[in-house]
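**Student:** Give me a model of this one.
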Amino acid sequence: MRYLFIIAITSLLLSCKSEQQQYHFRTLTEDGKSYEILDSVLIKTRDGAQIAAMVVKPGEIKEPGTSILFHTVYARHDDIKRAKKAADKGYIGIVSYTRGKAWSPDDPIPYEHEANDTYDVIDWISRQKWSDKRVGMYGGSYVGFTQWAAAKKLHPALKTIVPSVSAAPGIAEPTENGVYVNFHYPWFHYVMEDKYLADSLYSDWQRWNNLYLEWYKKGTSYRSLDSLDGFPNREFNKKLDHPVYDNYWQDMMPYKEDFAQIDIPVLTTTGYYDGGQIGAMYYLKEHMKYNKNANHYLLIGPYTHFGAQSVPDKEIGNYTIDPVAQINITETIFQWFDHIFKDASRPELLKDKINYQVMGTNSWGHASSLKEMNNDTLRFYLNDKVSGELFESTFSGKQQHLSLSRQKEEKRSYAEQEVDLADRRDGKQNNYFSPFVINETLTLGNGISYVTEAFEEEFEMNGSYLGELKLSINKRDLDCSMVLYEQTPEGKFFKLTLAYVGRASLAKDKSKRQLLTPGEISSIPLGNVRMSSKKIGKGSRLVLVLNVNKHPHAQINYGSGKDVSDETIADAKTPLKIKWYNDSFIEIPIRRKQ
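**Tutor:** Predicted coordinates:
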């Protein structure tokens, strides 16, 4: 018996030894710097898949060191530069890939296995002789998601994450508040048709725009996109099979009580003009909701999706950001790692949990929570009375807004909107798109605009507007959009953040569709609205553009009550008629001068 025990222990030790000796570092000297590099590593997961990875150590460090992990689906041939950057900062830089990417022999599968695979990668790192059993993670978009996937079941070696502009499958990708958005369609080809990236296919915007226009003009089902294209898109279609936030999505990342056990420090970065802000803020809010002691910091400013994970552009949509907003976010991230792993001071900009740049003031604000960003709230009702305030419409000349009123009307009334969902003529789209931050004219997209009175004193708008739409329709569902602007005394329109897009039937519960009853008044709460921060000047007004979605760049909800991906133009039948009631309201979080 003792002999068998010795044999078993010896076999285990030999197995561990062979795993650690399987790869040998090579030395590289470049630009006066020395690196120790492991190329073409394959890490075996518990279910038998193989994860491709590379490791770069600083040449001058011989003791076990701390690892900075970047786990991505975006496999590129020059990814060693990213690992070297971590090594240049005194860490062991590691880039690992979604299963099936780079030199992994498996089939590429984004999203589904990242929670388990990142755990196994971190476990492998922690068992290496060169590791001090401490790992930090960073990166943006999909790489932000992989960090939250890793946090679903925390490995003891994972000590901090720095997710930027994080994807949140089922919450913000490929849907936003329940509405599928077309630009995700070619993304699956981009990451799955090649062991690296199908750049030429993905960047063929003419092809994709032609596809969307063909689908829009023909009125075929959303599920038919790949049939029209003549190129199967299996993974996209799989996502269409899960139109609500069900177990399929919940298993990919922390869900509800999972957030309670995330007790490591987190730094989130995102931007007011970041499409990924919905996901980034979802994680932050859920973390703070379920873990009252969450050690979670936020850095947010007037940044786009790419700017908020690296170095922001100085100009966004013809708006020049304030000088204090022109920071190097990558450097801030490594300062954070030095704070966590080397006992350095916290990055200077992170003076409190919530750190936000107030556009138009050349200053940063700092608060202990999202709630503490504000000291007042302005509620405005969507009044159907004409405001008398003229404005220049982009396509229709002089127009008048309806009113955003501080007082609720005693008598219920409504503004009526009719949308023929079958009408595909030019000029008949209902679209919220506006490419600029500062606009000389207001793009209505066949929607309705509401305006406040001019403000008598300046204040800061800080945070996400909330509210509730009271409406009745002659169908069973609709998708709507809202965009909030500051209208300056000079008549320009400053877009405060990207549009809100949402599905009425999922507004109360994203995991269960609740269809509307035709002809009855329904209350639709606004959730997952992007936040912003800006000084609203004296004499300015707020303008809200409200609309229904009908355009070639997102799913069209015909209101039949069927799975929206299966609806066609034949389900449009009679035009959609909406009554927007005057007890609908939005609430604007503000900070007044003390």
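
**Student:** CA atoms for contacts and neighbours, from now on please.
**Tutor:** OK.

**Student:** what helix or strand does M54 sit in?
**Tutor:** With elements taken from DSSP states H and E, the one containing M54 is strand 50-58.

**Student:** before we move on, what about K238?
**Tutor:** Secondary-structure element containing K238, defined by DSSP H and E: helix 234-240.

**Student:** Packing partners of that helix?
**Tutor:** helix 185-192 (3 or more C-alpha pairs under 8 Å, 6 or more residues apart in numbering; DSSP states H and E).

**Student:** Next secondary structure element downstream of the helix it packs on?
**Tutor:** Next helix or strand after helix 185-192 toward the C-terminus (DSSP H and E): helix 199-202.

**Student:** Would you mark the buried spots in that following helix?
**Tutor:** Of all the residues in helix 199-202, those buried under the rule 16 or more other C-alpha atoms under 10 Å are Y202.

**Student:** With stretch 476-495 instead?
**Tutor:** Buried residues in stretch 476-495 (16+ other C-alpha under 10 Å): 476-488, 491-495.

**Student:** one more to put side by side:
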Amino acid sequence: MRMTRRLWLAFAVCVAPAAACLGGAKGEGLLEALRKHAIVETDVMVPMRDGVKLATDIARPKADGAKFPVILMRTPYRKNLGGASGALLGGYAFASQDVRGRYNSEGDHRPFLDDPNDAFDTIAWFAAQPWCDGNVGMTGGSYVGFTQLAAAMTRPPALRCIAPSVPPSDFENGVVFYGGTIRQELVQGWLIGQAGSSQRVQRKEVPAEELQKWQPHRNFMEWCWHLPLSDPGPLALGGQGYVDCWLNGVNNWEKPGSWRQVSAVQRAEDIQVPTLIVAGFYDIFAQENLDLLLALRARGGSDLARKHSHIVIGPWPHGIGGPAGDLAFPAAGRALGPLQPTWLARWLKGQPNDADKWPPIRAYIMGQDRWLDTDTWPPAASRPMRFYLAAGKLAPEPPKADQPPSAFTYDPAKPVPTLGGTNLIIPKGMKDHRKNAERPDVLSFLTELLDNDLAVVGRLRAHLFVSSSAPDTDFTAMLLDVRPDGYRGNIQDGIVRCRYREGRATPKLLKPGEIVQVEIDLWSTAYTFKKGHRIGLHVSSSNFPRFDRNLNVAHPPATWTQPQAAHNKVHHDPAHPSFIELSVLP
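**Tutor:** This is a model prediction of the structure:
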């Protein structure tokens, strides 16, 4: 019976964000069902330090004089009590709150910026309630996961633990920027979606259709072509907060640090509570979630944070448990069931259990269909392996003879289209790249057929010697599994903007024909290439709209409008040994 309770609690808490669409009869039906067994309050207006009040729904067990720990979720996606049933069954109170300026809460919505202080004040309010035992924990995914990190960075005295799933945790190196580019489909697409449900739209103060036509399911791809990037366009209809969030990215392209206050990876020393992260290798925040775990283990703000922070990272996109494009590992999801109930019992109720013995990292190895427990990333048993680029080939040894570079022309008016990957609003996960491989602006490099299975587990990086006719251009790298039937499935990919090859704070334009070395971070994976397959590498200069297009000009990226073609080369001779480095298990 106890395990049944735990599993139901895990399910109920995990699906609470998905229940955000509950409304009308369904919403009322849920509330009526809860009221049979709980005290339910809706739209409780919790005061913040500046007088703004945030709408909060609360459900707590019916028990006169009893006190309970609180499970709190703070969301921009409409509060609901979808996770309350399981929480109540486990002996917790459950609360869901609209963040500032969203749905029923007061104030202006400024994505991410107000969540630290608001979370601190909300937790303090709950700890002071006569029915609360003074212990508060937080759960939820994506932005709801971020609100937990935002809370933890302010060190609320009553916060005991957090369990963020796929949370944005490094805005400087993953959420907004990647390799010097802006993650256009993620940032722009998400903001347009949020502006479409803004309070201005709900109050009919602006024409909703003007925002709706640019939504991801309609004409978003058309807006991606719009220049300059500094034009917020439809975001203005949502309100100034949505505009400022976009401009904080494009206007601070060369000013690293503008996002530090909300970047948990950079502020790990401020987090003092045990942290359980659930992540996916095909998720939009995959690498920064791994980086967050490593940062907490190394420099968390307390012994508890350093010793009791964990990550479970599986074969999932931004939608934990679901298929990643053409990849599906349904058995992997079964490991999630007992995680949160065990975690909450340990840190909200003080019940010793298996959580004390969890490894820092538990990673699912795709292709072996098993979980790997490790204290380090990459695992200590792994070793680096290099494959060197040659004409159409990936070889285990560096080139010994001179050979001409591989060349192509990149036209920003005809960029390589994004096919899968770590995306949010466009198709994600693994897709077949045979069509892209046929393009003249995509260079393809393949190994010989593998004699044995090869488990690649860890960080992936491409080190390329490149040159261009343009003062600036991008180079992309994509690792692929090339199957015997010809299918080319993307494992991970990355990009570098050449002017920012030494960092966004130190732009350095190219000289025509000058050979420079660039490093492309492809993030991490845990994937097994099967015997008889080939390892593939695609190199190009665009992956659009996953990343914004480089127009190959010297003007600042935020304001450029006039593109020009670039003649780009990848060099792979003895003096310029370009290679990709993998981390492999024996």
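
**Student:** picking up where we left off before, off-centre distance for the helix holding K238 of the first structure?
**Tutor:** Its chain's C-alpha centre and that of helix 234-240 of the first structure lie 19 Å apart, by C-alpha atoms, centre = their mean, to the nearest Å.

**Student:** So which bits of that helix are buried?
**Tutor:** Residues 236-237, 239-240 are the ones in helix 234-240 of the first structure that count as buried (16+ other C-alpha under 10 Å).

**Student:** same check, this time on stretch 177-196 of the first structure
**Tutor:** 177-182, 185-192, 194-196.

**Student:** which residues are in contact with whichever helix or strand comes after the helix holding K238 of the first structure?
**Tutor:** For helix 234-240 of the first structure, the succeeding helix or strand toward the C-terminus, using DSSP H and E, is helix 247-250. Residues from elsewhere that reach helix 247-250 of the first structure, judged by C-alpha atoms under 8 Å, 6 or more residues apart in numbering: 169-170, 242.

**Student:** what's the matching range in the second structure for helix 247-250 of the first structure?
**Tutor:** Using TM-score structural alignment, helix 247-250 of the first structure lines up with residues 257-260 of the second structure.

**Student:** residues touching the spatially most central residue of the first structure, list them.
**Tutor:** Geometric centre of the first structure, nearest residue: G276, 2.0 Å, by C-alpha atoms, centre = their mean. Listed by C-alpha under 8 Å, 6+ apart, the contact set of G276 of the first structure reads 141, 165-167, 172, 270, 305.

**Student:** With L582 of the second structure instead?
**Tutor:** By C-alpha under 8 Å, 6+ apart, the neighbours of L582 of the second structure are 384-386, 456-461.

**Student:** D441 of the second structure now?
**Tutor:** By C-alpha under 8 Å, 6+ apart, the contact list for D441 of the second structure reads 408-410, 416, 540-541.

**Student:** and which of those residues is nearest L149 of the second structure?
**Tutor:** Taking C-alpha to C-alpha as the measure, L149 of the second structure sits nearest to S541 out of the contacts of D441 of the second structure, at 34.7 Å.

**Student:** What does the closest one correspond to in the first structure?
**Tutor:** When the first structure is aligned by TM-score structural alignment, S541 of the second structure is paired with V548.

**Student:** Might you report the residue contacts of that match?
**Tutor:** By C-alpha under 8 Å, 6+ apart, the contact set of V548 of the first structure is 419, 430-431, 447, 478-481.

**Student:** ok so, going back, neighbour count for the contacts of helix 247-250 of the first structure - can I get that in a markdown table?
**Tutor:** A markdown table is the format used below for the contacts of helix 247-250 of the first structure (neighbours: other C-alpha atoms under 10 Å):
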| residue | neighbour count |
| --- | --- |
| P169 | 22 |
| G170 | 25 |
| H242 | 14 |
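
**Student:** At which residues are the helices of the first structure located?
**Tutor:** 2-21, 80-88, 114-126, 142-152, 185-192, 199-202, 205-218, 225-229, 234-240, 247-250, 277-290, 329-341 (DSSP state H).

**Student:** Make JSON lines out of those helices and add distance to K470 of the first structure.
**Tutor:** JSON lines is the format used below for the helices of the first structure (distance: least, C-alpha to C-alpha, whole Å):
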{"stretch": "helix 2-21", "distance to K470 of the first structure": "62"}
{"stretch": "helix 80-88", "distance to K470 of the first structure": "50"}
{"stretch": "helix 114-126", "distance to K470 of the first structure": "40"}
{"stretch": "helix 142-152", "distance to K470 of the first structure": "34"}
{"stretch": "helix 185-192", "distance to K470 of the first structure": "33"}
{"stretch": "helix 199-202", "distance to K470 of the first structure": "41"}
{"stretch": "helix 205-218", "distance to K470 of the first structure": "29"}
{"stretch": "helix 225-229", "distance to K470 of the first structure": "34"}
{"stretch": "helix 234-240", "distance to K470 of the first structure": "29"}
{"stretch": "helix 247-250", "distance to K470 of the first structure": "30"}
{"stretch": "helix 277-290", "distance to K470 of the first structure": "24"}
{"stretch": "helix 329-341", "distance to K470 of the first structure": "41"}
